[in-house]
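Trainee: Got a predicted structure plus its sequence, pasted below:
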Amino acid sequence: MDGATVQQETAETPRAEGPPHDDTAAAQNLATGSARTTALTTLRRVFGYDTFRGEQQAVIDHVVSGGDAVVLMPTGGGKSLCYQIPALVRPGTGVVVSPLIALMQDQVDALRALGVRAGFINSTQDFEDRRLVEAEFVAGELDVLYLAPERLRMQGTLDLLSRGKVSVFAIDEAHCVAQWGHDFRPDYLALAVLGERWPDVPRIALTATATRATHREITERLGMPEARHFEASFDRPNIQYRIVGKDDPKKQLLRFLREEHEGDAGIVYCLSRNSVEKTAEFLERNGIAAVPYHAGLDAATRARHQARFLREEGLVVVATIAFGMGIDKPDVRFVAHLDLPKSVEGYYQETGRAGRDGLPSTAWMAYGLQDVVQQRKLIQSGEGDEAFRRRAASHLDAMLALCETVACRRSQLLAYFGQEASGDHCGNCDTCLTPPETWDGTVAAQKVLSTVVRLKRERGQKFGTGQIVDILLGRKTAKVIQFDHDQLSVFGIGEELSEAEWRSVVRQLLAQGLASVEGEYGTLVLTDASATVLGREREVLMRKEPKRPAGRAKAERPAKGDRKPPVDLSEEALPLFEALRTWRAEQSREQGVPAYVIFHDATLREIATTVPTDLSQLAQIPGLGEKKLANYGEAVLRVLAEIPPPTTPSATTSSPSSGD
């Protein structure tokens, strides 16, 4: 993907000071069928892109003409433009329903930087600020208004919307309406009132990830039976998916960061608050700038850490899944998981926060047997009825299948969402780059299951994986001797495999549904399918555990100067790029907004590569709309004039396409 395309994929930011809409002119445009031309003109003028990408044009045409839409589009795929353009083209104010109260200020700042008149109403405002935004809405002086879903349960908010003119209702993060989804928000269940009270105002529901079942639930619960459905490809080709076996995961993470992402911004997900705190402390002790984020921190600390992540370059956030939804930061270079996600939906949503700018990024996970045991226990002991537990177990099974697959991970990920990959090999996941070896694990599986059987039949006992492995390896531990397990016929029959290999066997049995865990202590038990293995009716194919690297005993910091320049950026353009980044950082500090609100990295890369010499040339850079050109054009040209240009600059920019 080229730099221009990359930049437009991230226009999750749109406009704010400018004259109010001419409602009469807009209505005439619609009536004369020039809506598409108006949308393209707005795209160029405000966002700085010449063409729409993928399904954007079809979605925008449909909504501008007054139709309802349900849009499934991956993070970085251009969802925001699908409602921002209709809000700017149709008469009135686009009302965006979003659960992301903590991010509304940044979203509005980003829109205003583009010249879009934007505002928000939520609980963080004082009375006077809220009254001012309300007055602007009623007077028709806003293009976009953000509201939290709980505001729409208040009669006062509904009355306010009735006093102004609404151009479109956009329901962002629409998967929050799915009652058993990974981000369920009960306030979303009341949003069907929008269609009932404003039947002539088009609605657009958007989400970055949803199965077909969740897709249907969104449509039903929001009362949008006539909505047209749009589904973009969920493929994120710039993200490299990698899953490794756990072996001191914090040290594995440190090595991954130092060897591949030194100085990069990223997110590390952990299952528990305690793990979040310890991992953040570990990274800090080892010279990686990191902050924790979880629901146990007070609101002020969470807000401060989130603001640092958005505004600083190279910061790592270690978080529970409480962090990340709606984060617009385009230059997140990696997302790492130190614990197994509960579902493929959650995994896709979380990994999708990497590489919003379309540049190469990594989704890395360390995964082990204890993850499986822990997740099974959480399901069995959690809230919800039996149907909910079955659903949660099926989600976990799909996640395990993704972890244990010997096929292309991207193909399996896309297949989960009902989509086909372009081929059997993506060339950018670990199983494609280094195809795993497989082996016939039938006998090993039988040994594990036979041990479980003998413990139950001969001793009336159940034990966890650790005791099973000790028995198979013939270890006379205190517990083995205490329970006379060295007298079992299976004692010592598994010395051909190492402890790590036996744990891999158990993990893969769990993933294939040939064994299960139960109870508070995660004891290993048989399933209905176990009999087919014990009865020699089924062959069990397994992944071979990769050999542990014989490299450094600890993750060493790369030598100074060893870091590679940004991907696809020539050595000649690098000084210009760094000078532009320094200038952008100064602007960011002065204005108190994230650096990407000024310009995304992809825009700076394009400028550094093409080296425009005047405003007319600069205006051809994708992502430079009229407002940003007016605000920053001369300053950018001054920065370029102070640094010697690259010896062989690129003569042309690449073809743009619009973004998120």
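Mentor: Right, received. Where do you want to start? Numbering: from 1, shown residues only.

Trainee: contacts and neighbour counts: CA atoms only from here.
Mentor: Fine.

Trainee: mind listing what Val517 touches?
Mentor: Val373, Arg376, Lys377, Thr523, Leu524, Val525 (Cα atoms under 8 Å, 6 or more residues apart in numbering).

Trainee: How about the secondary structure of the nearest residue to Gln412 once chain neighbours are set aside?
Mentor: The shortest distance from Gln412 to any non-neighbouring residue, by Cα to Cα, 6 or more residues apart in numbering, is to Leu402 (6.6 Å). Secondary structure, DSSP: H, G, I helix; E, B strand; the rest coil: Leu402 is helix.

Trainee: putting a second one here so we can go through both:
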Amino acid sequence: MSSPALETLQRVFGYSAFRGHQQAIVEHLAAGHDALVLMPTGAGKSLCYQVPALLREGTGIVVSPLIALMQDQVDALRQLGVRAAFLNSSLAADEAAQVEQALLRGDLDLLYVAPERLLTGRFLSLLDRSRIALFAIDEAHCVSAWGHDFRREYLELALLHERWPDVPRIALTATADPPTQREIAERLNLVEAQKFVSSFDRPNIRYTVVQKDNARHQLRDMLRKHKGEAGIVYCLSRKRVEQFADYLAEQGFNALPYHAGLDAEVRAHHQRRFLREDGIVMVATIAFGMGIDKPDVRFVAHVDLPKSMEGYYQETGRAGRDGEAAEAWLCYGLGDVVLLKQMIEQSEAGEDRKRLERRKLDQLLGYCESTQCRRQVLLAGFGEVYPHDCGNCDNCMSPAETWDATEAAQKALSCVYRSGQRFGVNHVIDVLRGSESERIRQCGHDHLTTYGIGKDLDATTWRSVFRQLVACGLLEVEAEFGSLRLTEGSRAVLRGERRLQLRKEQRERRERDRSPRSGVAVEAADLPRFQALRDLRAQLAREQNVPAYVIFHDSTLRTIAEQQPATLDDLARVGGIGGAKLARYGERVLEALGAVG
């Protein structure tokens, strides 16, 4: 016998079964209990509160930090026949008043609201006069003062339990290492809540790290595999965003910039284009992305090193939300480390926060230079053990060769020491390779015992050595000028007490031409039907001024193209087509299929 939760899932959302912990979470919340949910992007977190909100009496109140996310979620729910609305600054006063009246009348199943508005006296009073089914706190990691997306308003959301102790609450996030998980529970008064932790693994994402050597050309070459596909390119600064967006546009990509320095209307316009058009490449700072619900992002590229493993995981998680093949590509160099350390030291944060930021950066450096399966290293940062090689990262698909670099490391460390630990990597490499530059002579470094002892290795190999010595904690990069300093750990290497195996530089590993399958894989025989369905979807989206993916995902269109349903009953058996969509679009879908033959 079907449970009420499963019946709602099938009738409204068009899915025959829950995934993972979804059913347990839904039934736990529907029964009136609190929950803390950690689930990767694309695993269906939204269903965990949307279904209980439909099962319980009253309106589900969803706290969401971004306007774009609210709009997308509401558009998608209305397509399913769910009575949903949002309240944020994008609404005119009369529109907001209509939503408030609908809430008071009990005419809403779900209401999305920004934390700033929820905490106002006016809105709290409105809730006092309403029937509340549940509170859902999305992007719950924003409560962490140590996190990369901290929102001060989230600290005050504990009042929901104090003011409405009998209303169940669910806090959800896709990005939280164990310390952040504890902080979420403590700050939101959810210590007693049942915790549901899914694997953080995103098996459809391929992870690749390359060493920076003309990042523009490297990015261009990578994007050629994704021509015509949607993706995000992250840069560390606004200036870099503008430069890369202009360069990609010159190279024929449909690229748009996005950063906090742009006019708000321009940012909003670019975001709308990214969400509603196919094949847009958004070049952005981390100001862009949180809450972006676009399922068909086929790649996320970083042309600069992110600040932490958490940030990297969350940003790469915006690729492949539909479960189809996607790529996470990171290009970094030692210069990125210098810049990020400067940013940490120049910030106004206290010493404890700076120490934490340095540790997070070191953790990410270790990931970049590791010869181990990327997925194993990444998931270990979230307290999860991945028991085998993933087969879907650069280290698994083209294992890095290693070499006994003990002697090279001794030369490098000795040269840093003998040149006074006051110079950056390029200068030290010039000394090692016996450069005859004016600066070397001015400093008298052509008379050092380490001058010219590294001529057997080229500059690229030496840069790799120094990068890995920093990642191993044998060298430190001084923040202000980028000069190198020995650490306590370097003594054992210099004394010959420790051997050192380092990754061998491979001049951009080719992965033996095994580039990732990208996008939705459709059999050749089904392509005409698939394209006809995409054309219909685009037409429907234009008619309603909504993103195409809120009507049907590509994976749903692929299934329709493969199964070729001849009747509405046949179509109803396709996953992702609930009752409302069947009634609204069923006949037109069948007509589109019939026209192809």
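Mentor: Now that the structure is in, tell me what you want to look at. Since the model is a prediction, treat every value here as computed from it, not as a measurement.

Trainee: TM value for the aligned chains?
Mentor: Superposed pair, TM-score by TM-score structural alignment, normalised by the length of the second structure: 0.97. Supporting alignment: 593 aligned residues with a Cα RMSD of 1.5 Å.

Trainee: Report the separation between Ala176 of the second structure and Glu242 of the second structure.
Mentor: Note on Ala176 of the second structure: its distance to Glu242 of the second structure, by Cα to Cα, to the nearest Å, is 31 Å.

Trainee: Looking at those two, which one has more neighbours?
Mentor: Ala176 (29 against 17; other Cα atoms under 10 Å).

Trainee: Which stretches in the stretch 151-300 of the first structure count as strands?
Mentor: For the stretch 151-300 of the first structure, applying DSSP state E, counting those that start in this stretch gives strands covering 166-171, 203-207, 228-231, 239-245, 265-269, 290-293.

Trainee: Let's have those in JSON lines, adding mean neighbour count.
Mentor: Formatted as JSON lines, the strands of the stretch 151-300 of the first structure follow (neighbours: other Cα atoms under 10 Å):
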{"stretch": "strand 166-171", "mean neighbour count": "26"}
{"stretch": "strand 203-207", "mean neighbour count": "25"}
{"stretch": "strand 228-231", "mean neighbour count": "16"}
{"stretch": "strand 239-245", "mean neighbour count": "20"}
{"stretch": "strand 265-269", "mean neighbour count": "26"}
{"stretch": "strand 290-293", "mean neighbour count": "25"}
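
Trainee: Could you point out which of those strands sits nearest Glu345 of the first structure?
Mentor: strand 203-207 (11.4 Å; Cα to Cα).

Trainee: against the second structure, where does that closest one fall?
Mentor: Alignment note (TM-score structural alignment): strand 203-207 of the first structure is matched to residues 169-173 of the second structure.

Trainee: mean deviation of the matching stretch from the first structure?
Mentor: Once fitted to the first structure, stretch 169-173 of the second structure is off its aligned match by 0.3 Å on average (mean Cα distance after the TM-score superposition for the first structure).

Trainee: Now tell me what touches that stretch from outside.
Mentor: Contacts of stretch 169-173 of the second structure (Cα under 8 Å, 6+ apart): 29, 33-40, 45, 49, 134-141, 161.

Trainee: switch to 6 Å and redo it
Mentor: Asp34, Ala35, Leu36, Val37, Leu38, Leu134, Phe135, Ala136, Ile137, Asp138, Glu139, Ala140 (Cα atoms under 6 Å, 6 or more residues apart in numbering).

Trainee: and it, how far from the chain's centre?
Mentor: Distance of stretch 169-173 of the second structure from the chain centroid (Cα atoms, centre = their mean, to the nearest Å) equals 18 Å.

Trainee: next one: stretch 226-243 of the first structure
Mentor: So, by Cα atoms, centre = their mean, the centroid of stretch 226-243 of the first structure is 11 Å from its chain's centroid.

Trainee: Also stretch 188-206 of the first structure?
Mentor: The chain centre lies 26 Å from the centre of stretch 188-206 of the first structure; the measure is Cα atoms, centre = their mean.

Trainee: If you count neighbours, what's buried in it?
Mentor: Across stretch 188-206 of the first structure, burial judged by 16 or more other Cα atoms under 10 Å covers Tyr188, Leu189, Leu191, Leu194, Gly195, Val201, Pro202, Arg203, Ile204, Ala205, Leu206.

Trainee: now the alignment partner in the second structure of the third one, nearest residue through space, not along the chain?
Mentor: It stands for Leu191 of the first structure. In the second structure, the residue paired with Leu191 of the first structure is Leu157, using TM-score structural alignment. Once flanking residues are discounted, Leu157 of the second structure sits nearest to Leu188: 6.3 Å by Cα to Cα, 6+ apart.

Trainee: so the one you found touches Ala158, yeah?
Mentor: Yes: the pair Leu188 of the second structure / Ala158 is scored as a contact, 4.6 Å apart, by Cα atoms under 6 Å.

Trainee: got the contact list for Gln10 of the second structure?
Mentor: For Gln10 of the second structure, the contact set (Cα under 6 Å, 6+ apart) comprises Ser16.

Trainee: counterpart of it in the first structure?
Mentor: Taking TM-score structural alignment, the alignment pairs Gln10 of the second structure with Arg44 from the first structure.

Trainee: Please tell me how far its match sits from Asp50 of the first structure.
Mentor: Here the criterion is Cα to Cα. By it, Arg44 of the first structure lies 5 Å from Asp50 of the first structure.

Trainee: Check Phe127 of the first structure too.
Mentor: For Phe127 of the first structure, the distance to Asp50 of the first structure equals 41 Å [Cα to Cα].

Trainee: who has more neighbours, those two?
Mentor: The residue with more neighbours, out of Phe127 of the first structure and Asp50, is Asp50; 20 against 9, by other Cα under 10 Å.

Trainee: Turn the contacts of stretch 169-173 of the second structure into JSON lines, columns for distance to Glu497 of the second structure.
Mentor: JSON lines is the format used below for the contacts of stretch 169-173 of the second structure (distance: Cα to Cα, whole Å):
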{"residue": "Asp34", "distance to Glu497 of the second structure": "54"}
{"residue": "Ala35", "distance to Glu497 of the second structure": "51"}
{"residue": "Leu36", "distance to Glu497 of the second structure": "48"}
{"residue": "Val37", "distance to Glu497 of the second structure": "47"}
{"residue": "Leu38", "distance to Glu497 of the second structure": "44"}
{"residue": "Leu134", "distance to Glu497 of the second structure": "61"}
{"residue": "Phe135", "distance to Glu497 of the second structure": "58"}
{"residue": "Ala136", "distance to Glu497 of the second structure": "56"}
{"residue": "Ile137", "distance to Glu497 of the second structure": "53"}
{"residue": "Asp138", "distance to Glu497 of the second structure": "51"}
{"residue": "Glu139", "distance to Glu497 of the second structure": "48"}
{"residue": "Ala140", "distance to Glu497 of the second structure": "47"}
